[in-house]
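J.: Below is the sequence, then the predicted model.
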Amino acid sequence: MNRSHASGDVTSPGAAVAGSRLARRRRWTVVAACSSAVLSAGGVYATQWVQSPAEAAARTQAPQASVITAPVVRQVLRNTLVFRGSFSDGRTVTATPTGVAATQPASQPSASQPSALVVTDVFARPGQRVKAAQPLVEYDARPVFALPGAFPMYRDLTVGDEGKDVVQVQRALHSLGRPTGSDPSGTFGSGTAAAVRHMYAAMGYAPPLTTSAGTVSQDPGPEATTTLPSSEVVFVPSLPARVVSVPVHVGDAVKGPVVTLARGDMTLTGFLDPSERGLVTAGAKADILAEATGAHATGTVASVGALVTPGAGKDDSASDDSAADARQDSAYVPVRIGGGGSWDKTFAGQDVRITITAAATSRAVTAVPEAAITAGADARSTVTVVPASGGAQRVVPVTTGVSADGLVQVTPTRGHTLRAGDRVVVGT
């Protein structure tokens, strides 16, 4: 019996073999393509790390040289000097009471018992400016005050005394508007005594009196005459004076100075390097800054002194500021700076920075930085100009002048030009 098969139900062996071969070919084609892609990518990557000898040499060469330039300027050249200075009190005077006016005619003065003196009031404070016959400190209910004069009060003065210290007292009384009557100059007479009494009355104190026995009293009894005790008066060359210190409080025993006054205003001394001596002259403007407090002021150079060498036997009498001078351990030139008046009290005792700017040229000049100047083998000075357009550099011979603050005055030689705004080489 014959059997028939539908063509779609049975696959022949030849067809199956052919399909298998075709699939294998396709797989090999895909693998080959992927391998080729990987190899290509690796080759590209590898070429980035492989250099020819020429390329390696080019990479190791120094970069092309460039130049540093600065502009040519036209201005007045100025020298700016900065140096240290110190404020001080100059010469000072102190008041140290050693005796007190007795309250009874028969009482003995207490000059031999200084420990008995007690501070009973304090009127002055540091930095304050005080005038003549103004109570500063009170001890045992007696005032300490200042009068104008340079001669020290070395003794008690009373009727009948004579001398230049009496002349000084009379002049001080006249400055207060207290006439001394018909007393001759230098003689403490009744007119001078009356002026002293009026001065004490204006201060609110009874005038001290001395008896025929030599005791001091405040009782205007028989044979008592007016006196001016040395313990109560301190003479200062000029008034008003500045209070430097008041080292006592109410209730303290008097064991030393009760007040210290400056004989004049604060002084500012600058310590200038000797090599810069010729750059500073009297009248130059100065800028003063106290870095510690931020205080700022302007002043004028009052004087430029002679060279000072510490330890070389400098005459301290030439300076009112030997304490400040002693702070320097190297040679210097003292420069005194005036403030055009009284310095602010915040400068007291301060070390400060002093800046002085002085014109080095009387008019505007063409100038370049010092680094732009080149000296050739022929000793001629030149500058190299870099054109703004980027063209070739040109060398300009110049004649140099004064220098200040890193700039040098230059004048181009005949046939050459150099203008403000041109760029000159200062380095590479």
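T.: Looks like it came in fine. Quick caveat: nothing in here was measured; it's all calculated off a predicted structure.
J.: contacts, neighbours, all on C-alpha from now
T.: Fine.
J.: Skipping adjacent residues, who's closest to residue 114 in space?
T.: What sits nearest to residue 114 in space, not counting adjacent residues and going by CA to CA, 6 or more residues apart in numbering, is residue 98, at 5.5 Å.
J.: try it against this one:
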Amino acid sequence: MPEQASAGRHDDQGWGTAVSPQQRTDEEASGVIFDSSDGTAAPVSPPRRRRHPVRTTLIIATAVALATAGGVAATGALGGEGDEPAATAPSGPERTAAVERRTLTRSETVDGTLGYGEPDTLQAPGGSRSGTLTQLPGEGDVIKRGESVYSVDQQQVPLLYGGAPLYRALSSGSEGDDVELLEKNLAALGYTGFTVDEEFTAGTAEAVQEWQDDLGREETGKVAPGDAVVASGARRVAEVKALIGAPPSGPVLTWTGTERMVSVDLDTTYEDLVKKGTKATVELPDGNSADAKVTEVGNAATAKPEEGDSGSGSSDEATLPVELSVPDQKKLGRYQAAPVEVTLAADTRKDVLAVPVAALVARKGGGYAVQAVAAGSVEHRPVEVGLFANGMVEISGDGITEGLKVGIPR
């Protein structure tokens, strides 16, 4: 190529721009000659000068200058002595929160069912007992100690409290735990003249005769296995199975305890949340709530697939049967059965320092820090994390004190 094609010019700061042959031609036509020996331009003849290239250069230079000035102003990078103050960058996070000293409780809310629990079936005594059922309770009836559960041939079969059924005939001279159970119930019903122990004495026999008279039964002074029904306490009739006029055999009724309780089929994922004594809160359909406590934790069981189910999915997930008592039954209102929400309080940490979880900043290499905001500056301080609960997290570490302001990153 000709040498003039690679000729160039330099500005005052040394930045180079290439000059094309066409530009050289234009300069000659405009009366400006480029001197390659010292990089200067010399005027030739002033008449009829054309300065379009120079005007273009001035326009470009002006645009660059304006763009540069705009960028500097936008970033606030320039300080100066002008009348307008320079913009400054934010000195800290837009949102902050104070480190709090509080109690954290980890909890989980699950679905539950309010009711009287799973009913038990009462079987009429087997053997050679004959007769006809002449009285049965109604569904929902509550039967207490000494009251009739049902009647056979107009003779009442009362309820006694205890842990084991009457399994043999008791009379004077009998000894054992079942004798003590009988005597405890007779004493609770107001009968006297005997000592509550494991011996069936003449005094016990006299008390039994008085009891039988009050029940409208034959006064034998002896007690046979079918003469009374034993349960752990008062019972509420859930369903009557037998019919009046039928013989006293087979299932007579189903019943439950008299206090309403909450049942939960708990996902085994939350198995660590429950044990006997775990506290909970029960929320009723009307929004009211009542305190509850775990009383029974069963063994994990897998639900049977429903008809038409392939056997995969949630039907195969194991659940844990959990029962909770509600000490203050009045707080349950008039609900007899209802779906409820149960909030299990699994873990509690008292008097700890805590911040919103959003205040945590992940550190390179692992662990967490918080942005401590103090005296107009921001400092990242490493922290150890503890319990996470309800959007808060327990933290500790050097320089972490109650009331310290920490940033909430976007």
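T.: That came in fine, so what should we check first? Remember, it's a predicted structure, so these values are computed and weren't measured experimentally.
J.: thinking again about what came up before, correct me, but the residue nearest to residue 114 of the first structure touches residue 111?
T.: Yes. Proximity of residue 98 of the first structure to residue 111 meets the contact threshold set by CA atoms under 8 Å, at 5.2 Å.
J.: more neighbours, the two?
T.: Set side by side, residue 98 of the first structure and residue 111 show unequal neighbour counts under other CA atoms under 10 Å, the larger going to residue 98 at 22 against 15.
J.: Now do the more buried one against residue 257 of the first structure, distance only.
T.: In this structure, residue 98 of the first structure and residue 257 of the first structure are 10 Å apart, going by CA to CA, to the nearest Å.
J.: So which residues of the stretch 151-300 of the first structure form helices?
T.: Secondary structure of the stretch 151-300 of the first structure, counting by DSSP state H, counting those that start in this stretch: helices at 164-175, 190-203.
J.: Stretch 236-250 of the second structure: end-to-end distance?
T.: End-to-end distance of stretch 236-250 of the second structure: 19 Å, with CA to CA as the criterion.
J.: how about residue 367 of the first structure, what's its match in the second structure?
T.: Pairing criterion TM-score structural alignment: the partner of residue 367 of the first structure within the second structure is identified as residue 355.
J.: Sorry, wrong one. I was asking about residue 30 of the first structure.
T.: Looking across to the second structure (by TM-score structural alignment), residue 30 of the first structure lines up with no residue whatsoever.
J.: Residue in the second structure paired with residue 202 of the first structure?
T.: With TM-score structural alignment defining the correspondence, residue 202 of the first structure maps onto residue 214 in the second structure.
J.: what's the burial count for its match?
T.: As a burial measure, the neighbour count of residue 214 of the second structure was computed by other CA under 10 Å and equals 12.
J.: show me the contacts for it.
T.: Residue 214 of the second structure sits next to no residue when contact means CA atoms under 8 Å, 6 or more residues apart in numbering.
J.: What is the neighbour count of residue 91 of the first structure?
T.: Here the neighbour count serves as a burial measure; for residue 91 of the first structure (other CA under 10 Å) it reads 17.
J.: Now do it against residue 144 of the first structure, distance only.
T.: In this structure, residue 91 of the first structure lies at 20 Å from residue 144 of the first structure, with CA to CA as the measure.
J.: So for residue 98 and residue 257 of the first structure, which residues contact both of them?
T.: Taking CA under 8 Å, 6+ apart as the contact rule, residue 98 of the first structure and residue 257 have no neighbour in common.
J.: Relative to residue 102 of the second structure, how far out is the most centrally placed residue in the second structure?
T.: A centroid search over the second structure (CA atoms, centre = their mean) returns residue 108, at 1.9 Å, as the residue closest to the centre. According to CA to CA, residue 108 of the second structure and residue 102 of the second structure sit 19 Å apart.
J.: ditto for residue 159 of the second structure
T.: Taken as CA to CA, the spacing of residue 159 of the second structure relative to residue 102 of the second structure amounts to 51 Å.
J.: Setting aside sequence neighbours, what's the nearest residue to residue 402 of the first structure?
T.: residue 409 (5.5 Å).
J.: what do you get for residue 170 of the second structure?
T.: Counting by CA to CA, 6+ apart, the residue nearest residue 170 of the second structure is residue 223, at 5.1 Å.
J.: again with residue 226 of the second structure
T.: The shortest distance from residue 226 of the second structure to any residue other than its chain neighbours is 5.6 Å, reached at residue 125 (CA to CA, 6+ apart).
J.: part of a strand, is the one you found?
T.: No. With DSSP: H, G, I helix; E, B strand; the rest coil as the criterion, residue 125 of the second structure is located in coil rather than a strand.
J.: Noted, bye for now.
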